[in-house]
Every structure is written in structure tokens, then in C-alpha cells.
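Novice: Output the structure for:
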Amino acid sequence: MSAQQTAPDHAAPDQSPAWAPTLDVQLKMLDDGLEPPAYAHPGDAGADLRARVDVTLRPGERALVPTGVSIALPFGYVALIHPRSGLATKHGLTVVNAPGTVDAGYRGEIAVTLLNTDRSEPIALRRGDRIAQMVIQRVEHARFVPVEDLSDSVRGSGGFGSTGGFTAP
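Specialist: Prediction:
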């Protein structure tokens, strides 16, 4: 879809609205019965991914859930798979390796490792349910330069709670 096709009436024809697509990603749907990834609202960072199969997760159980989606990202980009906030809050459903990483060179089906963190209730997911969000971002490739000593910083080697923020009773 072009910027002119998606532009609201108040936008000038030569100006693309801020929410217009800025990157083409090749998409292959592996299951014609599912909706492709989509952003629910203009400006959303994550495109919803859907379950290709029915699955029920008992408390504490995890499962690899296929989405029926395969993509070809341009090099220099990554797709990060995040939990959906509503499922996490209401049902304790999360992505085990959040965010999951889909590298630019991967061409297989995107599958999401889901975990039911609820202590007592199972969660039943049905084919077509939205199960995760895919956020596409640019990535930098670092050159790792060996040195004898690292430069100083205010934080130094402090980590793992060194800045506080939590007061235990």
C-alpha cells in the first residue's frame, strides 16, 4: 500500500503520515486460513501474531506455538517477539525467551515459546488467537575491539541492583 493510499484526508499528498509503513518485509503465509501479522492501531510498535494450532497450557506449562508466518527481513533488521500485555496481565501468559529473536537470515516459520505463569488456571488458545507481538527494529553490528583496560564510567562495574530502587521489608 502506498503512502497516498493510507494518508488521511488532512495530509498533503506528498507527505507520508507518521504511521505509514517505512519498511517492506517479504511475508509468506504458511497457512491461508490465518490472518497475516497486523498492527491493531496506527502507531502501534508490535504487529500481532496468531496461533496456527489449538493449545492448552496447564499452570507452569510451556509450548512452542507455530504462527503460520515466515518472513524475509532485510539485513540490518531483527524481529523481536514480545508477549501481549493483556494476555500477560489477565492470564499470566508470557514468552519464555522474551523477547524472542528472529534474525534477518531466518526463513522458517516463526514459532513462539509460550509459558503459562498462572499458578492455578490453565489457558486455552485457539487457532487464530493473537498470541504475541512482533516488533521490527534496526540493529547495529559491532566490531569487538580487544583492549587492556576499559574506559571509566560513573557506573563502573556496579550491576545487579547496585542502583537501588527496591526497599525490602
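Novice: From here on, just use CA atoms for contacts and neighbour counts.
Specialist: OK.
Novice: Mind listing residues that contact the longest helix that the chain contains?
Specialist: The residue-count maximum for a helix in the chain (DSSP state H) belongs to helix 85-91. Applying Cα atoms under 8 Å, 6 or more residues apart in numbering, the external contacts of helix 85-91 come out as 93-94, 116-118, 123, 131.
Novice: Could you give me the buried positions within that helix?
Specialist: By neighbour count on 16 or more other Cα atoms under 10 Å, the buried set for helix 85-91 is 87-88.
Novice: What's the first helix or strand after it?
Specialist: strand 93-95 (DSSP states H and E).
Novice: Would you mark the buried spots in the strand ranked longest in the chain?
Specialist: In the chain, with assignment by DSSP state E, the single longest strand is strand 130-138. Applying a neighbour-count criterion of 16+ other Cα under 10 Å, one finds 130-136 buried in strand 130-138.
Novice: Packing partners of that strand?
Specialist: Using 3 or more Cα pairs under 8 Å, 6 or more residues apart in numbering; DSSP states H and E, the elements in contact with strand 130-138 are strand 47-50, strand 77-82.
Novice: Another for comparison:
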Amino acid sequence: MTDKIRGFQIVSAYEGKGIKLPGRKTGSSAGYDIEAAENVTLVPHKVVLVPTGLKAYMQNDEYLGIHVRSGISIKNSVSCVNSQGIIDADYYNNPENEGHIMVPLINHGEKNFFIAKGTRVAQGIFYKYLTVDGDSAGVGAERTGGFGSTGK
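Specialist: All right, here's what the predicted structure looks like:
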């Protein structure tokens, strides 16, 4: 991994299943379009984790922000339940789920909303972040799991 800076890969469970690596649509697009890896139905007022079949690698001082695409959000009353998903650098290849990115969507409408495999549901944007003086979170700490593995 030393020669790679940041990018996307397909998780092993989805290899050979027609998953596309995210791309930007224009030269000024900030986000990499992320597709649903399976058909999913969003029922009203429930959170559903939409599988992407993807994992992301990046530098230790970066994270991947996951944002619902505006077309889906505005036209269908769907949002990312945590506003912006945050994929930490050490989520990549974690032993629990290989770093599989799941998009937590909630349907605010009153009717089911169907998402077909291959629908662009989210955008991923890579961000740098800063830490405070004396921060020691990375000293000896290593991620051991997936969702919520760093505690409450």
C-alpha cells in the first residue's frame, strides 16, 4: 500500500459482481459517485444500510466523507441518517468487514423508495483533518472492527 495515496477497491465478497469503482463526472466535481451494489428498498421512516461493494484507502490524516446525492435527496425525501458518513483511514481492510462502505439512508417520505443496483446513491469526498497539540489517539491504538468499533 505504500505506493498508493487514496482510492477505491472492491471488497472481496463483491468481486466479479459488476461493481464499478467511483468516478467524478466533471473536472470540477468534488465527489466520486458511489453506486448501490444491490437492489434495496427504503421503507418509510426506517434506516437502511445500502451496500456499495467498495472500500477506500487514504492517508492517515484523511477521511472519506459520504454524502447522499442531491437528486435522490431532494426528489425523494431521502437523506444520510448521520448527515455525513465518515470513513476513517483505519477502517480500510478492518478484520470485521474488510472496510465495506455502507451508506445509511433514511426515507422521510410515506412510500417505499426502490434503489436499483447501479444507482448512484452517494458521493465520496476525501478530506484532510487537523489534530490538537498533544493528541495521542494513534499511539498504540489499532482498529479491531467495523461499525461502531471505537466505542460509545
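Novice: where does the TM-score land?
Specialist: Superposed pair, TM-score by TM-score structural alignment, normalised by the length of structure 2: 0.74. Supporting alignment: 122 aligned residues with a Cα RMSD of 1.7 Å.
Novice: picking up where we left off before, dump the helices and strands packed on strand 130-138 of structure 1 to JSON lines, plus distance to Gln5 of structure 1.
Specialist: Formatted as JSON lines, those follow (distance: least, Cα to Cα, whole Å):
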{"stretch": "strand 47-50", "distance to Gln5 of structure 1": "20"}
{"stretch": "strand 77-82", "distance to Gln5 of structure 1": "26"}
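Novice: Mean neighbour count, these: which tops it?
Specialist: strand 47-50 (a mean of 25; mean count of other Cα atoms under 10 Å).
Novice: Now do the strands in structure 1.
Specialist: 26-29, 47-50, 55-57, 62-66, 69-72, 77-82, 93-95, 100-102, 111-116, 123-125, 130-138.
Novice: Same list, those, but as JSON lines with distance to Ala40 of structure 1 please.
Specialist: Shown next, in JSON lines, are these (distance: least, Cα to Cα, whole Å):
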{"stretch": "strand 26-29", "distance to Ala40 of structure 1": "18"}
{"stretch": "strand 47-50", "distance to Ala40 of structure 1": "7"}
{"stretch": "strand 55-57", "distance to Ala40 of structure 1": "23"}
{"stretch": "strand 62-66", "distance to Ala40 of structure 1": "20"}
{"stretch": "strand 69-72", "distance to Ala40 of structure 1": "17"}
{"stretch": "strand 77-82", "distance to Ala40 of structure 1": "15"}
{"stretch": "strand 93-95", "distance to Ala40 of structure 1": "19"}
{"stretch": "strand 100-102", "distance to Ala40 of structure 1": "20"}
{"stretch": "strand 111-116", "distance to Ala40 of structure 1": "19"}
{"stretch": "strand 123-125", "distance to Ala40 of structure 1": "19"}
{"stretch": "strand 130-138", "distance to Ala40 of structure 1": "10"}
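Novice: how about the nearest residue to the aligned partner of Cys80 of structure 2 in structure 1, chain neighbours excluded?
Specialist: Matched by TM-score structural alignment, Cys80 of structure 2 corresponds to Val95 in structure 1. Excluding the flanking residues, the one nearest Val95 of structure 1 by Cα to Cα, 6 or more residues apart in numbering is Leu114, at 4.7 Å.
Novice: ok, now how distant is whatever residue of structure 2 lines up with that neighbour from Val81 of structure 2?
Specialist: For Leu114 of structure 1, the aligned position in structure 2 is occupied by Leu105, per TM-score structural alignment. Using Cα to Cα, to the nearest Å, Leu105 of structure 2 is found at 6 Å from Val81 of structure 2.
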